[in-house]
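Asker: How does the following fold in three dimensions:
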Amino acid sequence: MGHTARVSAFVWISAVSLAAWLWLLLCQGFFWRTDVRLPPLGDLADWPSVCVVVPARDEAEILPASLPSLLAQEYPGRAEVFLVDDGSTDGTGELARDLARRLGGLPLTVGSPGDPPAGWTGKLWAVRHGVALARARGPEYLLLTDADIAHGPDSLRRLVAAARGGGFDVVSLMARLRVASRWERLVVPAFVYFFAQLYPFRRIGRERARTAAAAGGCVLLRADMAERARIPDAIRHAVIDDVALARAVKGAGGRVWLGLAEEVDSVRPYPRLRDLWRMVSRSAYAQLRHSPPLLLGTVAGLALVYLVPPAALVAGSAAGSTAAAVTGGAAWLVMTATYVPMLRYYRQPLWLAPLLPFTAFLYLLMTVDSAVLHYRGRGAAWKGRTYARPDTAVPDEG
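Answerer: Just a heads-up that it's a prediction; the model follows:
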C-alpha cells in the first residue's frame, strides 16, 4: 500500500510538472523563441545627437577589446563617448585616453566621480556622473553600455533607428555573451534562457504590458525620459539596475523594447565554473528581494519544473510506473525543445539541450549560495564593494 501511494504521488507530481511546461510553452509570451531582434536598419531624415556613457572600474584588461568598437561607430549624427573611471587602480582611465589618441573616431571624455556615497551602487554613481557630463551637450539619447561590451560598426545607428521608428523610450539589447569554454557552453545560454522565461521579450515591448526589463550592457534611453523617470537617482541602490531602470521608465509612462543582439557582444570571459558561479550568486538573492519565502518558492519551483521530469522518467521506469515515466519524459521533451532555439542562437551543439536539468540544478545551488552569502554579509559584492540590502539603503528623498 505504501509503495503504491508513493508511486501515485510521484505520478501526480510529474503530471503537474508536465502541465507547468505546457503552460510555459503556450502562455508565457513564447519566451523560448529567439526572433525578437532589431528591425532592419532604416534611414532617418535627421539623426539625433547621442552621448554614450560607459562606467568602468578596473577594466584595463578588457578595454582594448571593447572601447575601440565604440570610438569607431559609423553614426551620421553627432555622438561622443563619456567613460567614467570608477575608482580604478589599474590605469583604466589613462588607457582609455591612450586608445582614443591612437585610434581617433568619436570624441572621448574620461571623468571620475569619486567614491559613491551611502545608498548608491558604484556603477549607478558612475552612470550619474556620466549622464551629468553628457547633459551639458544636450543629447536626445543616452546610450548606457558596459565596459566589456563590443559593438558592431552600425550598432548605434540601428539602436537609434529602432527607437525612433518604434516610438520607444528605451531600446535595449541582450548582448551575446561569450561562449568558448566548456562551462560557458553549459551555463551561459541557459542564463539568457532563464532571463527570457522570467521576462518574455515580446511582452516587454507591448504597450500597457506590465512586464519590464532591460539588459544593462546595452540600453539606449531618451534623455528627456531619463529626467522624467529620475534615472539613475530613482534606482541608485539597485543591484539589478537594468530591470529597475526599465520599471522606472514604464512607471513614468515610457515604452521599453528588449531583444537579442546580433552585433553587440560581451567580451568578458567566464572560463571556469567559479567565475560563472560568482556572476550569478552575487545578485540572485537580490533578484528575490532578499525574501526567504521567495527563495523557498524559487527552489521549489526550479525543482518541480526542471528536476522532476528526468527524475520521474528514471524512477518511473525503475518502479514499473508507465504513467510517471511517460509524463516525466514528456515534460523533459518539452523542456528540451524550448531550449533548442537558444542553443542555435549561441551556435552550440543541440546535444546540450537535454542537459538543461543539470544546468538548472547548478542555478538552484547558486541561488541558495547567494542567500547564504547575503546573510554572511558578503552578498551583492562586486569588484571590492559589498552593497546593503534595499531596506538598509538611504531612503529616497525625492
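Asker: From here on, just use CA atoms for contacts and neighbour counts.
Answerer: Fine.
Asker: Help me confirm that residue 261 is found in a strand?
Answerer: Yes. Applying DSSP: H, G, I helix; E, B strand; the rest coil, one finds residue 261 inside a strand.
Asker: Report how many residues lie close to it.
Answerer: When neighbours are counted by other C-alpha atoms under 10 Å, residue 261 registers 20.
Asker: ok, it touching residue 176?
Answerer: Yes. Proximity of residue 261 to residue 176 meets the contact threshold set by C-alpha atoms under 8 Å, at 6.0 Å.
Asker: For the longest helix along the chain, which helices and strands make contact with it?
Answerer: Ranked by number of residues, the top helix in the chain under DSSP state H is helix 2-27. If you count contacts as 3 or more C-alpha pairs under 8 Å, 6 or more residues apart in numbering; DSSP states H and E, helix 2-27 packs onto helix 308-319, helix 322-345.
Asker: And the strands in the stretch 51-200 of the chain?
Answerer: 79-85, 108-111, 141-145, 149-151, 170-176 (DSSP state E, counting those that start in this stretch).
Asker: Check which helices and strands the third one sits against.
Answerer: Packed against strand 141-145, as judged by 3+ C-alpha pairs under 8 Å, 6+ apart, are the following elements: strand 50-56, strand 218-222.
Asker: Could you also give me the structure for this second sequence? I'd like to compare it with the first:
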Amino acid sequence: MWSASGSLAAWLWLLLGQGFFWRTDLRLPPRREPEEWPSVCVVVPARDEAAVLPHSLPSLLAQDYPGRAEVFLIDDGSSDGTGRLAQELAQRHGGLPLTVDSPGEPPAGWTGKLWAVRHGIGLARARAPEYLLLTDADIAHGPDSVRELVCAARTGGFDLVSQMARLRVESVWERLVVPAFVYFFAQLYPFRWISVKGARTAAAAGGCVLLRADAAEKARIPDAVRQAVIDDVALAKAVKGSGGHIWLGLAERVDSVRPYPRLHDLWRMVSRSAYAQLRHSPLLLAGTVAGLALVYLVPPVALFVGLASGDAGAAMAGGLAWLLMTATYLPMLRYYRQPLGLAPLLPVTAFLYLLMTVDSAVQHYRGRGAAWKGRTYARPDAAPEQR
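Answerer: This is a model prediction of the structure:
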C-alpha cells in the first residue's frame, strides 16, 4: 500500500510538475523569413555509414535554401567507403556544394565524433558562416529543413535550435522501445524548460542542431565537450552556460533512417551511454534503479497483488498510477503513429530500460563501456587534459 501510494504521488507530480513533459505539441516556434538570408555550413560526422548515407545525404544536398549553404562530410576513419560514396552521391544528385575530408584518428581525450565535428567546424569557419548545422549521417531532412531552422533561430533570437528527429519504428522491438526512448528523454529534460532563460535544464538532440557560429566559439564548441559520450546534452549545457538562448522540440520532417530491427541493436544504443548519463556513479545507479521500479513497476504489481490479496487500497493506488502512466504515454504513441494499445505496456519497456542501464554499468566496469563502432571511451576524468 505504501509503495503504491508513493508511486501514485510520483505520477501526480510528473503529470503536473515536470514541465508537461508528456505533451508532444512543441514544434518549431513561430518564425518569419529574414530580409537577408545568413550563410550556413552543414557539418556531418560519419563513421562507417555507407548503409544509410544514400537515404540521408541527398536530402541535405537538395536543401531549398535561399542563402549560401554548403555541406562538409567528415569521414571519421570509415572502413566501408563512406567518404567515396558521399562524393559519388554528390556527383549523382548535385545540389549544395559538398566537401569530404578526414581528420585522422582522434587524440587521447577526444571522442571520434567530436574530433570529426571539430575538424568540420574548422573547415567551415574558413567560409565565415553565421550558422552551423550539426547533423548525423543517418538523418534525412525535409527540403526546407535548413530554411525553417534558420527562420526559427532568427525570429526567436535563439543561439541554438535543435529538433528531436523522428526515429524509425518499423520492427516489433522498435515499436516497443523507440517511442519510450523519446518519452524518457523528455521526462529527464522537459522541452518547455529548456528554452527558459536562467533555467538549469539544457539539452539538444544531436541529429539536428543549428548553432550560431559566434555562440559556438563563445562556448568553445566542441573543445569544451570533447570527452562527452552524450555530446548533444553536453553541447547544449555549454552553450546555455555561456549565456546562449537554446530551444529543443520534436521534428515533423527530420527523420532518422537508421534501422534497429533487433532488441540487441536497441540494447546497444541505450546501454553504451546510460551509465555515462549517471556520471558513472554507483549511488546514482542505485537511485535510478529504485526510481524506475517505484514509478513504473510498482503500479501493475500493486494492482494485481492488491486484487489477489483483497487489499483494495493497494489495488486502487496501483491502478490509478498505472492509468496516469498510460495516459501520459498516449501522446508520444500518437506522434509516432503507433497503436495506442501499446501504452499499458510501458512498464515492460521500462523494465527493459532498467536492465539496459544496469548492463551499461556492468560493461563499464568490465572496460567495455561507451563502446561504439570499434572504439571504447574512458570516463571523462580518466582522460588526459588537453591544453
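Asker: TM-score, when you put one on top of the other?
Answerer: Overlay of the two chains. TM-score (TM-score structural alignment, normalised by the length of the second structure): 0.99; 387 aligned residues with a C-alpha RMSD of 0.7 Å.
Asker: before we move on, the earlier item: please compute how far the longest helix of the first structure lies from its chain's middle.
Answerer: Averaged C-alpha coordinates place helix 2-27 of the first structure at 31 Å from its chain's average position (C-alpha atoms, centre = their mean, to the nearest Å).
Asker: just stretch 205-225 of the second structure next, same as before
Answerer: The mean C-alpha position of stretch 205-225 of the second structure is separated from the chain mean by 15 Å, C-alpha atoms, centre = their mean.
Asker: With residue 61 of the first structure as the reference, name the closest of the helices and strands packed on helix 2-27 of the first structure.
Answerer: Proximity to residue 61 of the first structure (C-alpha to C-alpha) singles out helix 322-345 among those, at 27.5 Å.
Asker: In the second structure, which residues correspond to that closest one?
Answerer: Alignment of helix 322-345 of the first structure against the second structure: residues 312-335, by TM-score structural alignment.
Asker: Would you indicate which residues of stretch 317-330 of the second structure are buried?
Answerer: 317-326, 328-330 (16 or more other C-alpha atoms under 10 Å).
Asker: can you tell me the mean distance of that stretch from the first structure after alignment?
Answerer: In the superposition with the first structure, the average deviation recorded for stretch 317-330 of the second structure is 0.2 Å (mean C-alpha distance after the TM-score superposition for the first structure).
Asker: Check the second structure and tell me which residue is nearest its centre.
Answerer: Centroid-nearest residue in the second structure, with C-alpha atoms, centre = their mean: residue 205, separated by 3.8 Å.
Asker: Look up how far residue 139 of the second structure lies from that residue.
Answerer: 11 Å (C-alpha to C-alpha, to the nearest Å).
Asker: list the residues that contact both of those two?
Answerer: residue 165 (C-alpha atoms under 8 Å, 6 or more residues apart in numbering).
Asker: just checking, residue 141 of the first structure touches residue 225?
Answerer: No. Residue 141 of the first structure is beyond contact range of residue 225, at 9.2 Å (criterion: C-alpha under 8 Å).
Asker: Compare neighbour counts for those two and give me the winner.
Answerer: residue 141 (25 against 21).
Asker: Map the more buried one across to the second structure for me.
Answerer: Match for residue 141 of the first structure (TM-score structural alignment): residue 131.
Asker: contacting residues around that match?
Answerer: 38, 39, 40, 41, 210, 211, 212, 213.
Asker: So the first one belongs to a strand, correct?
Answerer: No. Using three-state DSSP, the secondary structure at residue 38 of the second structure is coil, not a strand.
Asker: Quickly note the distance from it to residue 25 of the second structure.
Answerer: For residue 38 of the second structure, the distance to residue 25 of the second structure - C-alpha to C-alpha - is 28 Å.
Asker: Specify which residue of those two has the higher count of neighbours.
Answerer: Between residue 38 of the second structure and residue 25, counting by other C-alpha under 10 Å, residue 38 is the more crowded of the two (17 against 11).
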